[in-house]
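Asker: fold the stuff below for me.
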Amino acid sequence: MIAGLATLIEFVFAPPTIALAIGAYLNVQFPALDPKHAAVGAYIVFMGVVAPAFSFSNFALNGWAGSDVFGAPAIAGMFAAIPFAIWFFLAIEGAAMAAEEAKDPKRTIPKAYISGILTLVLLAMGVMFFAGGVGDWRTLSNINDPLPQAMKAVVGESSSWLHMLVWIGLFGLVASFHGIILGYSRQFFALARAGYLPASLAKLSRFQTPHRAIIAGGVIGIAAIYSDGLINLGGMTLTAAMITMAVFGAIVMYIMSMLSLFKLRKTEPNLERTFRAPCYPLLPFIALVLAVVCLVAMAWFNTLIGLIFLGFMAVGFVYFMLTAQLRADAPADAMLTGL
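Answerer: Got it, this is the predicted structure:
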């Protein structure tokens, strides 16, 4: 229940954040367009165009939490940046939610994970270095469209390169947006099918899609989008708060996944597994420790968001306790029972 609800929070709050970024990209192309009304190829174009203007002195300027020398504030800044670092890779686990639609999930899902993570590592490092080295990185630190703004500083706002980046980047954001919508709809559907959420969310349309689950997450996302600018949580914009909220959900899910891995290896050593955990138990243990460190750091530097997250989890737990009959009446899940 904890892992399922945490994953749901992660996937529900990610799409409105991406939607706001899509709006910001459109706002660069059409300045009169309100962002509220409104990925690989874009990054490659971005890095190729701004690379000649890269300067390490710009990247390192005031690089220690606004200072040129290392000190205690820099350590605090590193931990405060954790949710935004994790955001680079957020929802990559959504690949597993397409397992029921995949023809050969034992082979294709691991390939999707590995190729996706390698791609993200390379592009995340490239974007971080090049965007931070073309000028004063502090001007990009609190906006939804840092890549177009960084390129604009190099080539000007009338450059065709800038407009190309905006449109390619927009397609990348839309692809990510749709992928996470698929993820949250499957999460709503799976929890409802297992009796953790109202059974109506597990209904399928005549096209065999969980349309009610898609709409439920969409309603929450639209409400969040139109709350941006009206709500300020802990001194951060609602966009930053939603990123942090989604990362809280992701980290709790990571911790529960690692704990489940250790427990199942102990209690069900002969269980057929469709995946391999490399370097078990060392790497899973390292992942567990890092996830706990990240969770503690995020709770320390984002106390208000952490309390709101706990509030969501508490509401979910109360609902869980009140709906035991739903789970008793739910059909057995063939994915779990092996039937």
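
Asker: going forward, measure contacts and count neighbours with C-alpha atoms only.
Answerer: OK.

Asker: which ones are touching Leu90?
Answerer: 247, 250 (Cα atoms under 8 Å, 6 or more residues apart in numbering).

Asker: wasn't it part of a helix?
Answerer: No: counting by DSSP: H, G, I helix; E, B strand; the rest coil, Leu90 falls outside a helix, being coil.

Asker: where's it relative to Ile243, distance?
Answerer: 9 Å (Cα to Cα, to the nearest Å).

Asker: Thr209 too?
Answerer: Thr209 is 27 Å from Ile243, by Cα to Cα.

Asker: just Leu307 next, same as before
Answerer: 15 Å.

Asker: Proceed likewise with the subsequent sequence, for comparison:
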Amino acid sequence: MSHASAHVTRELKPVLGALPLWGIAVGLVISGEYFGWSYGWASAGTLGFLIATAFVALMYTTFIFSFTELSTAIPHAGGPFAYARRAFGPTGGYIAGFATLVEFVFAPPAISLAIGAYLNVQFPALDPKLAAVAAYVVFITLNALGVGLAATFELVVTVLAVVELLVFAGVVAPGWSLAHFVANGWAGADTFSAATWAGIFAAIPFAIWFFLAIEGAAMAAEEAKDPRRTIPIAYVAGILTLVALAFLVMIMAGGVGDWRDLANINDPLPQAMKRVVGEGSFWMHMLVWIGLFGLIASFHGIILGYSRQIFALARAGYLPAYFAKVHPRFRTPIRALLAGGIIGIAAVFSDEWVTFGGQPLTANIVTMAVLGAIVMYIVSMAALFRLRQTEPQLHRPFQAPFYPVFPAIALAGGVVCLAAVVYFNPALSLLFLGLMAAGYVYFRRTEGQRHAAPHDEMLTGVPSSPR
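Answerer: Below is the predicted model of the structure:
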């Protein structure tokens, strides 16, 4: 099958409006407000982590305003892969596609372990890893039943999760004090010093966890109604929602006692609330159960994201065509859903045969997902600059404000974050590089597979023939 004779058929159903897309954008991320971020306190302290989070929030805000230009101009299920492929050719597409896959395949196991930890609070005899596997089974099934159902479920649990974070802040407020928040605030040092910078940079992956995966809403672009209008609404509202919640949760949790007891656990919010209202409180049990919705929203949403990324890469010939098949009835990429699930479940149990740097398993999985995300952010911003030069006539329904300042800030922030993560996580960075090299060998050996794939004008910029 040649490029001249076949074009991509858009098999995904366009059913999503602005509100469901907001639910996906926020839902993809909101588990980051419930767990994962508190590991940053261990290296930076509450005050140092506040600085790291402010820096990362600036990077993400400028990134999303810039990334929206790409996602509306090229509404493709591959998201960053499609933008990099169009800007830099097949190799650029491979780098962005690999990085996005790492981000979206490694984030769910971390979230599933947190789901297990939250359930373990209620059921101490429950093995968190078995609960994590059960979560994969349930939510892969839900995703397989159709994007309309999946997006409706995502919107409901996201709204509940946002409300619960507001409830958490209100319930712990009577026990909050500035003295608790600032005590040992520079990771044990009395004052800010040059050495404090090391802790701040080491904490960057966990500040990124507050916002990681919001860009995944772009992968639902082929399933969005009028994506050039609905995606900007979802993204702008989404990033503003998440920035506000990140600072609210971090500040409130850090001021209800000795924050150091919350720095290396998967359920910091229930443990923080327990100090204020007691273990048997109605509020405590409500947080555990409704707090699960935050984890479920992200877990469910990222499963949607990784399946669309695998599907798009397979459709373009970057992965075996086997994974580009959709279910004949539900029009969902069932094989891609299962493939990501198998990798994720293997990661859940990975500490039983391999460890890195003495960090908790969840911290290592978070860092791995962050490495993929940062590489993708850098490539995406480079693609934006490149396409502004090579395709000035490309229809851009939404343009990055203050161009080139916003994308430049996002690009520079991404480079700083990547340098920090690599410096403080050399073993994981080598693993990431090794996986990328292995994938590149496959990429080089499958050129014929890409040549045989149906032509996709969104990847090349060449208009399709009328049909």
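
Asker: show me which of Leu307 and Ile243 of the first structure is the more surrounded one.
Answerer: Ile243 (22 against 12; other Cα atoms under 10 Å).

Asker: my guess is the more buried one contacts Ile18, does it?
Answerer: No: between Ile243 of the first structure and Ile18 there is no contact under Cα atoms under 8 Å: 9.4 Å.

Asker: ok, average deviation of the helix or strand hosting Ala420 of the second structure from the first structure?
Answerer: In the assignment (DSSP states H and E), Ala420 of the second structure maps to helix 405-424. Once the two are superposed, helix 405-424 of the second structure sits an average of 0.7 Å from its aligned residues in the first structure (mean Cα distance after the TM-score superposition for the first structure).

Asker: and that helix, which stretch of the first structure?
Answerer: The aligned range for helix 405-424 of the second structure in the first structure is 282-301, by TM-score structural alignment.

Asker: ditto for stretch 358-370 of the second structure
Answerer: By TM-score structural alignment, stretch 358-370 of the second structure lines up with residues 235-247 in the first structure.

Asker: is whatever residue of the second structure lines up with Val49 of the first structure in a helix, a strand, or coil?
Answerer: Matched to the second structure by TM-score structural alignment, Val49 of the first structure sits across from Val171. Three-state assignment for Val171 of the second structure (three-state DSSP): helix.

Asker: can you pull the contacts of Val171 of the second structure?
Answerer: 273, 276-277, 283.

Asker: gap between Pro269 of the first structure and Phe320 of the first structure?
Answerer: Counting by Cα to Cα, the gap from Pro269 of the first structure to Phe320 of the first structure is 30 Å.

Asker: residues near Phe293 of the second structure, how many?
Answerer: Quick note: Phe293 of the second structure (other Cα under 10 Å) scores 25 neighbours.

Asker: can you check the one 4 residues further on too?
Answerer: Applying other Cα under 10 Å, we find 30 residues neighbouring Ala297 of the second structure.

Asker: how about Ala72 of the first structure?
Answerer: Neighbours around Ala72 of the first structure, by other Cα under 10 Å: 9.

Asker: trace it over to the second structure, please.
Answerer: Aligned partner of Ala72 of the first structure by TM-score structural alignment: Ala194.

Asker: looking at this, that match is in a strand?
Answerer: No: counting by three-state DSSP, one finds Ala194 of the second structure to be coil, located in no strand.

Asker: separation between it and Thr46 of the second structure?
Answerer: Counting by Cα to Cα - Ala194 of the second structure and Thr46 of the second structure are separated by 17 Å.

Asker: the strands in the second structure, which residues?
Answerer: Assigned strands in the second structure: none (criterion: DSSP state E).

Asker: about what we covered before: how about the match of helix 405-424 of the second structure: buried residues?
Answerer: Neighbour counts using 16 or more other Cα atoms under 10 Å place 284, 288, 291-292, 294-295, 297-299, 301 of stretch 282-301 of the first structure among the buried residues.

Asker: off-centre distance for it?
Answerer: 17 Å (Cα atoms, centre = their mean, to the nearest Å).

Asker: show me what contacts the aligned residue in the second structure for Leu61 of the first structure?
Answerer: When the second structure is aligned by TM-score structural alignment, the residue opposite Leu61 of the first structure is Ala183. Ala183 of the second structure makes contact with Asp258, according to Cα under 8 Å, 6+ apart.

Asker: and the buried residues of stretch 282-301 of the first structure as TSV, adding distance to Val247 of the first structure?
Answerer: Converted to TSV, those look like this (distance: Cα to Cα, whole Å):
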residue	distance to Val247 of the first structure
Pro284	19
Leu288	15
Ala291	11
Val292	13
Cys294	10
Leu295	9
Ala297	12
Met298	9
Ala299	11
Phe301	13
